[in-house]
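S.K.: need the 3D shape of this:
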Amino acid sequence: MKQHLHVLLRKCALSCLALTTFTQASFSQIGIFNEVEAGVSFGPSNFLGDLGGNRGRGMGFLKDNNIAQTKFIIGGHITAMPASFLGLRLAVNYGTLAGDDKIIKGSGGLEEARKFRNSDFRSRLFEAFLAAEVFPTVFFEEDPEDLYKKIRPYGVLGVGVFNYNPMGSDPLTGDWVNLKDLSTEGQGFAEYPDRKPYKLTQLNIPMGLGVKYFMNDNVSIAFEVIHRKTFTDYIDDVSTTYIDPNLFDQYFGAGSEKAQLARRMANKTDQGSSTSAGFGPGDKRGTPTNNDAYYSAGFKLGFRLGNRGNGDNYKRIKCPVMRY
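M.R.: Model prediction:
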């Protein structure tokens, strides 16, 4: 585990170094940015989708947040400041997302169907995004140039891309297997023309709030919460209804190892139970009207690069200041 973490940190450092070199060279040439910050971030992340959840109807967002499935995300960033009230951040992050129906605490309500579904997933996550940071309180500061021990709240909004690969635990062996190629909901089957194979690289919209504390003119620390809106319902490989399991034999070969694996992963309910026949073709497996999402909450450490003055390398863009 330690060796794996060291590798991730090394990759993150190299990425930041490359971004820093490119950013400084580019911004020095166009000469419009007041300052450039580079840094790292670390904190918990959580998945919001079909799997897992809490009592009652699955509603998405924080209502179905599962603390037990909290993972971690680390990253690096380069932020250019064309003005004191505005930052343009380029960030890369690596983490994990997960969900599990077993953790649902049933109370005899609508959540029992999700608990009986008995599905789980985990996926590594790699994302990159470009976002604007807006610091509204700058307009009320007497001297925006003075950063020493200053606190600034800010908002974040941008656009990004992320890559994932959902895996589920095999109920027979306990091994984690890739789910996309198994077409668990008939993706790519002629019988379901509206269910296309989903792509493992998707767009997202990061949005959030944070507060930044400047320890001095060159070092800052921030705490922020960023939610990612996505345009897919298949981060956890669950979206719509169960299909006829015989189709797996038809498309993957009757009795083949892949067909048998697809059967097990597509429907993990106990169909041999004496109290329930389990879910069958056409029964609800997920909620296609709600796309998946995820969020992170963590600390961001930043270091200012270059020269803060109005020299040849930087041409400051003044922001309006409200004075009394």
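
S.K.: can we go C-alpha only for contacts and neighbour counts from here?
M.R.: Fine.

S.K.: pull out the buried residues from the longest helix along the chain.
M.R.: Within the chain, and with DSSP state H defining each element, the longest helix by residue count is helix 2-30. Residues of helix 2-30 classed as buried under the neighbour-count rule (16 or more other Cα atoms under 10 Å) are 8, 9, 12, 13, 15, 16, 19, 20, 23, 24, 27, 28.

S.K.: not including adjacent chain positions, what is the nearest residue to the residue most central in space within the chain?
M.R.: Among the residues of the chain, the smallest C-alpha distance to the mean C-alpha position (Cα atoms, centre = their mean) belongs to residue 294, namely 4.6 Å. Closest residue in space to residue 294, ignoring its immediate chain neighbours: residue 47 at 4.4 Å, by Cα to Cα, 6 or more residues apart in numbering.

S.K.: and the one you found, how many residues sit next to it?
M.R.: When counting by other Cα atoms under 10 Å, one arrives at 30 neighbours for residue 47.

S.K.: equivalent analysis for residue 212, please.
M.R.: Neighbours of residue 212 under the rule other Cα under 10 Å: 21.

S.K.: before we go on, could you also do this sequence so I can check it against the first one:
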Amino acid sequence: MLIRIRFLLFLLLITTGVVHAQSSEMGIFLGTATYKGEISNSLVNAKSLKPAVGILYRRNLNSHWAYRIGITYGTPNASDADSDDPYQQRRNLSFRSRTFDGHFLWEFNFLPYQIANNRTRFAPFIFGGLSVYRFNPQAELGDDWYNLQPLGTEGQGTTAYPDREKYKRLKVAIPFGGGFKFKLSRRFGMTVEAGARRLFTDYFDDVSTTYADKDILLAENGELSVILSDRSIDGQALNNTNRQRGNASDRDWYMFTGITINYSLSKKYNDNCTPFRGKLR
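M.R.: Down below sits the predicted model:
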């Protein structure tokens, strides 16, 4: 019984220390969204930068560990016309995908840091966690944008390609990245970061496998599906049935890069307790 009491007291002391060491922040993210896949072979592509915005809540468990939840919106995009690859230029595909990304992330600061802590004004950090995102690849034709998933541009949903089901637009991803945190004032801080998302789909850009038979597409998915499945230029149609259109073995990625302005909801953090330093007032 005495051992149990001592153990419970030990847990109580640890829990109290963790709670006392915690502080909270709210943040607004402004940055860019980029993509890597069949139409762009790099996450760093200046030709396809698009704005991204987001909000987050961060809970600092102590000066090194924190978790955060947030939502980020961006429109990753790319075009074969921007590629130096002659095949991609002939293929002439392009897309954009309005993407909502909800995420839960763990953060680790390499230096002790909290906005409410006056000891450290700068810290590099890394993060990782889980994202749930909704995407919607679209292609432009004339002055209009068309949703690609319902069109089954690679034969999805047709009787000739029963193994190609229409992909879901709500997916899970693995986010990870890093950056730097800066204390700006007593209540404000700034974060500079880049965070990639490892996807479990190759249809973020609606390009993955081979060209479908255009007669099948026309009969079952309609004329618009045929037009948007093969955008090749100069009269050199690439739509030979079963010819490679994408690379199904290489999954897609997207990334958000930018700055976050954070506001500390905690007035003060005294870094005077070991191992969970500090007490909020």
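
S.K.: tell me how they score on TM after superposing.
M.R.: TM-score for the superposed pair, counting by TM-score structural alignment, normalised by the length of the second structure: 0.84. Supporting figures: 259 aligned residues with a Cα RMSD of 2.6 Å.

S.K.: about what we covered before: what packs against the longest helix of the first structure?
M.R.: Using 3 or more Cα pairs under 8 Å, 6 or more residues apart in numbering; DSSP states H and E as the contact criterion, the neighbours of helix 2-30 of the first structure among helices and strands are strand 35-48, strand 71-83.

S.K.: so which residues of the second structure form strands?
M.R.: 23-36, 50-60, 65-74, 77-79, 94-97, 99-109, 122-134, 137-141, 144-147, 170-183, 188-199, 253-264 (DSSP state E).

S.K.: contacting residues for residue 161 of the second structure?
M.R.: If you count contacts by Cα atoms under 8 Å, 6 or more residues apart in numbering, residue 161 of the second structure has them with residue 155.

S.K.: and the one 5 residues further on, by the same measure?
M.R.: Residue 166 of the second structure sits next to 149, 150, 152, 156, 157 when contact means Cα under 8 Å, 6+ apart.

S.K.: related to what we said a few turns ago, adding distance to residue 34 of the first structure, write the buried residues of helix 2-30 of the first structure out as a markdown table.
M.R.: Formatted as a markdown table, the entries for the buried residues of helix 2-30 of the first structure read as follows, by distance: Cα to Cα, whole Å:
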| residue | distance to residue 34 of the first structure |
| --- | --- |
| 8 | 31 |
| 9 | 29 |
| 12 | 25 |
| 13 | 24 |
| 15 | 23 |
| 16 | 19 |
| 19 | 17 |
| 20 | 15 |
| 23 | 13 |
| 24 | 11 |
| 27 | 9 |
| 28 | 10 |
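
S.K.: so what does residue 166 of the second structure match up with in the first structure?
M.R.: Counting by TM-score structural alignment, residue 166 of the second structure corresponds to residue 197 in the first structure.

S.K.: any idea how far residue 280 of the first structure is from its match?
M.R.: With distances defined as Cα to Cα, to the nearest Å, the gap from residue 197 of the first structure to residue 280 of the first structure amounts to 22 Å.

S.K.: check residue 17 of the first structure too.
M.R.: When Cα to Cα is the yardstick, residue 17 of the first structure and residue 280 of the first structure sit 53 Å from each other.

S.K.: same check, this time on residue 223 of the first structure
M.R.: Using Cα to Cα, residue 223 of the first structure is found at 46 Å from residue 280 of the first structure.

S.K.: picking up where we left off before, residue in the second structure matching the residue nearest to residue 294 of the first structure?
M.R.: Under the alignment defined by TM-score structural alignment, residue 47 of the first structure is paired with residue 35 of the second structure.

S.K.: which ones are touching that match?
M.R.: With Cα under 8 Å, 6+ apart as the criterion, the residues that contact residue 35 of the second structure are 42, 43, 76, 77, 78, 252, 253, 254, 255.

S.K.: hmm, back to that, in helices only, show me the contacts of residue 166 of the second structure.
M.R.: Per DSSP H, the subset of the contacts of residue 166 of the second structure in helices is empty.

S.K.: make CSV out of the residues you listed and add neighbour count and distance to residue 7 of the second structure.
M.R.: Putting the contacts of residue 166 of the second structure into CSV (neighbours: other Cα atoms under 10 Å; distance: Cα to Cα, whole Å) gives the following:
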residue, neighbour count, distance to residue 7 of the second structure
149, 21, 57
150, 13, 59
152, 25, 60
156, 21, 59
157, 20, 60
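
S.K.: I appreciate the help and will end here.
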